[in-house]
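Q: Take a look and give me a structure for this.
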Amino acid sequence: MKLSTKCLLTTFGAAAAVGTAYAVQRKVNQRNQRFDQDTGFELKEYRMINGIQQYLVHRTENDENPVLLVLHGGPGESAMPTRYLYQREWEKYFTVVNWDQRLCGKTLQINADQKEELASSLTLDQLIEDTREICDVLRAQYHQDKIFILGHSWGSVLGTMFVRKYPDRVKAYVGVGQVVSMRRNEETGYQKVLQKARIAGADHDVQRLLALTPYPQTQFDQEMMDKMMVVRRLQRKYHLAAPISLKALWQMLAAPDVNPGEFSVYFNLDFKLQLSLLQELMGFDLEALDRHYEVPMYYLLGDQDWQTPYPIAQEYFAGIEAPRKQLILIPNAGHNTMIDQPEFFLNALRAVLLA
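A: This next block holds a predicted model:
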């Protein structure tokens, strides 16, 4: 048999093995997401929210559980491909609702014909109003006067500003990977990875980082995006930011309710659609506002998170005035805190929200 034929057969064999492993893993994941109790349910739906169809997934073992609306990070990065890694246990205690935000995931897909128009008008205030409408839908649907809000990373910006504007709709707020100041985050994260590279004696990495100065830039544009991607790659190298690994990619691809035909929806991210929002975020700074909150405030932070550096959130949180507040540092957890330590995270979530 010719060598080329052997190579071809080996390639086909390897591809078949990977395909079989993928199919098996996906079925296991789907089975693990099933509800044992008759009261459990899952609802996937599009709702007309603030002028456009937007995609929501509701899951719970009991629809009388308190509602927890999860605001994903990014902006533009849906949590749908990864939520199964940690949220299944949440659904015993909460009715968990995930939402593909405007210009993200299936919400982007169903509005693809007007994406340029939507991108040109994208603002934080607009997304706050999207959140308000969704919150009101959930309050009516589950007959609950108030709901819980959890914001992760960019979602912590949206969540914080939402609870400041509409506290009457919120039982409590949970910030994860909490953003206080976008500029301070980038400055601190940059200095941390530069320090790590110097300690490691990695002169090439040090020079790559120094070549980015000034960092961060005042304005967010394509140049700033390119610089940020370099910083993120090096932060991942030194375990300071959420990893992009073969394991993480496999977990996302094997998500139980993301079909292969939908991969382009969730993995072909176009940050240009988020440009106006990213430009607005460069000026975001909670420290410029008063620290009075009318709802209970809780931060669950990874003690290894330097993508949204936890010391900045710690410092800010110390000055917060709220009816109740608590900050919990999750050990050995980074930016994707709930994935890194799912059991510890759930225990902390239950402790602050259901005590």
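
Q: CA only for contacts and neighbour counts going forward, please
A: Fine.

Q: chain center to stretch 8-18: distance?
A: The offset between the C-alpha centroid of stretch 8-18 and the centroid of the whole chain comes to 35 Å, using C-alpha atoms, centre = their mean, to the nearest Å.

Q: Name the residues that touch that stretch?
A: Stretch 8-18 is contacted by no other residue when judged by C-alpha atoms under 8 Å, 6 or more residues apart in numbering.

Q: any chance you could map the strands in the stretch 1-150 of the chain?
A: 41-49, 52-60, 67-71, 95-100, 147-152 (DSSP state E, counting those that start in this stretch).

Q: Actually, the stretch 201-350 of the chain.
A: Listed in chain order (using DSSP E, counting those that start in this stretch), the strands of the stretch 201-350 of the chain are 297-302, 325-330.

Q: can these go into TSV with extra columns for distance to Gln141 and mean neighbour count?
A: Converted to TSV, those look like this (distance: least, C-alpha to C-alpha, whole Å; neighbours: other C-alpha atoms under 10 Å):
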stretch	distance to Gln141	mean neighbour count
strand 297-302	25	25
strand 325-330	28	18
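
Q: Format those strands as CSV; extra columns: distance to Phe317.
A: Formatted as CSV, the entries for the strands of the stretch 201-350 of the chain read as follows, by distance: least, C-alpha to C-alpha, whole Å:
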stretch, distance to Phe317
strand 297-302, 8
strand 325-330, 8
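
Q: What residue, apart from its backbone neighbours, is nearest Met338 spatially?
A: What sits nearest to Met338 in space, not counting adjacent residues and going by C-alpha to C-alpha, 6 or more residues apart in numbering, is Phe345, at 5.6 Å.

Q: count of residues packed around Lys196?
A: Other residues near Lys196 number 19, with proximity taken as other C-alpha atoms under 10 Å.

Q: Gln207 too?
A: The local packing count at Gln207 equals 13, with neighbours defined by other C-alpha under 10 Å.

Q: Touching, Lys227 and Leu212? I think so.
A: Yes. If you go by C-alpha atoms under 8 Å, Lys227 and Leu212 touch, sitting 6.3 Å apart.

Q: For the stretch 151-300 of the chain, just list every one of the helices.
A: When assigned using DSSP state H, counting those that start in this stretch, the helices of the stretch 151-300 of the chain occupy the ranges 154-165, 182-199, 203-210, 222-237, 246-253, 263-267, 275-281.

Q: related to what we said a few turns ago, would you mind telling me which of the strands of the stretch 1-150 of the chain is nearest Asp305?
A: Nearest of these to Asp305, taken as C-alpha to C-alpha: strand 147-152 at 12.3 Å.

Q: Tell me what angle the closest one forms with strand 67-71.
A: Here strand 147-152 runs at an angle of 30 degrees relative to strand 67-71 (axes from the mean of the first three to the mean of the last three C-alpha atoms, to 10 degrees).

Q: quick one more, to check against the first:
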Amino acid sequence: MFIKGRDKAKPVLLFLHGGPGLPTYWLTSKYPTGLEDYFTVCYWETRGTGLSYNSEVPPKTVTWEQLISDTIEVSNYLRKRFGQEKIYLMGHSGGSFLGIQVAARAPELYNAYIGVAQMSRQFESEKLAYKYMIEQYTKVRNIRMVQKLEKFPIPEMNAVPKAYRNLRDEAMHRLGIGTMHNMKSVITGVFFTSFQSREYTLSEKINLWRGKNSSQYQKMWDEMMETDLTKIVQKLNIPVYFFEGIHDYTCNYTLTKEYFEKLQAQMKGFYTFTNSAHSPIFEESEKVKEILEKDVLAGATNLADKI
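A: Sure, this is the predicted structure:
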């Protein structure tokens, strides 16, 4: 893990990265979030990923249930280390799939849960993204991309094959509906940027991608596709905040909003980011900081969308 902050007395925030299987701390060097202005931030790299990658980790120990247990363990470690009764929990993308389940399982550990690009019904999200991409590439007469996509008729799939996932990433980024709205290439925007970080060794940078492409995380991705979070987590006993980019088709904006409306919580706020796709914390960091300061840390929802 990387622990970053300006003052150890600040509230602690545990950040759960997505993927699943791909830590994103390295993006903060190019796209500073400013989270450290308000929190002591723990960027934890989960079992079998990034700094935690080890080829000898038994695949059977890398499961969603184990990661839920690991998250609770790390949370208790941070509480003890920094002498805080409760901490904040933020999950991004695949980390939100994990985070919202942890918040439901152990609400007594957290002041609030923040879902960034919150997952809901991911297979439905994939179908909506597929339909949108076919429509957009047809509109601009990119027949080659349409033909590539049509090789994978999403509605007929029980799972999303790896070959499609690779094409999906390329196609989404070209349309500005992937990692970031202004990031048009997953290769230059994500892959190359990960190797430019000065806080990882070369072997650790390689392990970022070895972990993401491991067979176990591929299996966990399929399990994530099959899970309907709206049925698994229907209520949280802590305040909940969703940060959603309106251009996000990786975790569909509309589906997440529908989930939010049904979710029962002690307090909840939904925040739309009009210039963002999948990563508001990197794309619109100033707005994120304002919300964290005036709403999340204040236990309020004054800046939230009116829903």
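
Q: if we can go back for a sec, can you put the helices of the stretch 151-300 of the first structure in TSV and add distance to Met338 of the first structure?
A: Conversion of the helices of the stretch 151-300 of the first structure to TSV gives the following (distance: least, C-alpha to C-alpha, whole Å):
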stretch	distance to Met338 of the first structure
helix 154-165	14
helix 182-199	20
helix 203-210	29
helix 222-237	17
helix 246-253	14
helix 263-267	20
helix 275-281	24
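
Q: which residues does Ala159 of the second structure contact?
A: Shown here is Ala159 of the second structure, whose contacts under the criterion C-alpha under 8 Å, 6+ apart are 222, 225-226.

Q: cutoff 10 Å now
A: In this structure, Ala159 of the second structure makes contact with 123, 221-226, judged by C-alpha atoms under 10 Å, 6 or more residues apart in numbering.

Q: which of the residues you listed are buried?
A: Members of those that pass the buried threshold by neighbour count (16 or more other C-alpha atoms under 10 Å) are listed as 123, 221-222, 224-225.

Q: The residues you listed: which two are farthest apart?
A: Longest distance between any two of those is 10.6 Å, between Phe123 and Trp221; criterion C-alpha to C-alpha.

Q: Quick check: the gap between the nearest residue to Tyr55 of the first structure once chain neighbours are set aside and Thr60 of the first structure.
A: Excluding its sequence neighbours, the residue lying closest to Tyr55 of the first structure (C-alpha to C-alpha, 6+ apart) is Tyr46, at 4.5 Å. As defined by C-alpha to C-alpha, to the nearest Å, Tyr46 of the first structure lies at a distance of 18 Å from Thr60 of the first structure.

Q: Tell me which of the two has more neighbours.
A: Set side by side, Tyr46 of the first structure and Thr60 show unequal neighbour counts under other C-alpha under 10 Å, the larger going to Thr60 at 26 against 16.

Q: Can you find the partner of the more buried one in the second structure?
A: In the superposition onto the second structure, Thr60 of the first structure corresponds to Gly5 when matched by TM-score structural alignment.

Q: Wait, its match touches Val41, no?
A: Yes. Checked against C-alpha atoms under 10 Å, the pair Gly5 of the second structure and Val41 is within contact range at 6.1 Å.

Q: if I look at the two, which residues touch both of them?
A: Common neighbours of Gly5 of the second structure and Val41 are listed as 11-12, 35 (criterion: C-alpha under 10 Å, 6+ apart).

Q: top of those by neighbour count?
A: Across these, neighbour numbers were computed from other C-alpha under 10 Å; Val12 holds the maximum, 28 neighbours.

Q: burial of the closest residue to that one other than its chain neighbours, as a residue count?
A: Taking C-alpha to C-alpha, 6+ apart, and ignoring the residues beside it in sequence, Val12 of the second structure has Thr40 as its nearest neighbour in space, at 4.7 Å. Neighbour count of Thr40 of the second structure, defined by other C-alpha under 10 Å: 24.

Q: what sits against Thr40 of the second structure?
A: Per C-alpha under 10 Å, 6+ apart, neighbours of Thr40 of the second structure: 3-14, 78, 82, 87-88.

Q: Quick check: ChimeraX command selecting the buried ones in the residues you listed.
A: Here is the ChimeraX command that selects the buried residues among the contacts of Thr40 of the second structure (16+ other C-alpha under 10 Å):
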select :4,5,10,11,12,13,14,78,87,88
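
Q: and which of the contacts of Thr40 of the second structure is nearest Met145 of the second structure?
A: Ranked by distance to Met145 of the second structure (C-alpha to C-alpha), the contacts of Thr40 of the second structure are led by Leu14 at 38.9 Å.

Q: Matching the closest one against the first structure, which residue comes up?
A: Taking TM-score structural alignment, Leu14 of the second structure has Leu69 as its aligned residue in the first structure.

Q: State the distance from its match to Gly151 of the first structure.
A: From Leu69 of the first structure across to Gly151 of the first structure, the span is 8 Å (C-alpha to C-alpha).

Q: Then Glu116 of the first structure?
A: In this structure, Glu116 of the first structure and Gly151 of the first structure are 26 Å apart, going by C-alpha to C-alpha.

Q: Looking at these two now, which is surrounded by more residues?
A: It is Gly151, of Glu116 of the first structure and Gly151, that has more neighbours when counted by other C-alpha under 10 Å, with 24 against 13.

Q: Excluding residues flanking it in the chain, which one is nearest the more buried one?
A: Closest residue to Gly151 of the first structure in three dimensions, ignoring its sequence neighbours and counting by C-alpha to C-alpha, 6+ apart: Leu71, at 4.7 Å.

Q: what about that neighbour, neighbour count?
A: Neighbour number of Leu71 of the first structure under other C-alpha under 10 Å is 26.

Q: check contacts around it.
A: Contact criterion C-alpha under 10 Å, 6+ apart gives 78-79, 97-101, 131, 149-159, 175 as the residues in contact with Leu71 of the first structure.

Q: can you check Leu85 of the first structure too?
A: Leu85 of the first structure makes contact with 29, 33, 251-252, 255, 338-340, 342 under the criterion C-alpha under 10 Å, 6+ apart.

Q: Show me which of those are buried.
A: Buried residues within these, defined by neighbour count using 16+ other C-alpha under 10 Å: 29, 33, 251-252, 255, 338-340, 342.

Q: any idea how far Ile330 of the first structure is from the residue minimising distance to the centre of the first structure?
A: The C-alpha lying nearest the average C-alpha coordinate of the first structure belongs to Gly73 (C-alpha atoms, centre = their mean; 3.0 Å). Distance from Gly73 of the first structure to Ile330 of the first structure, counting by C-alpha to C-alpha: 19 Å.
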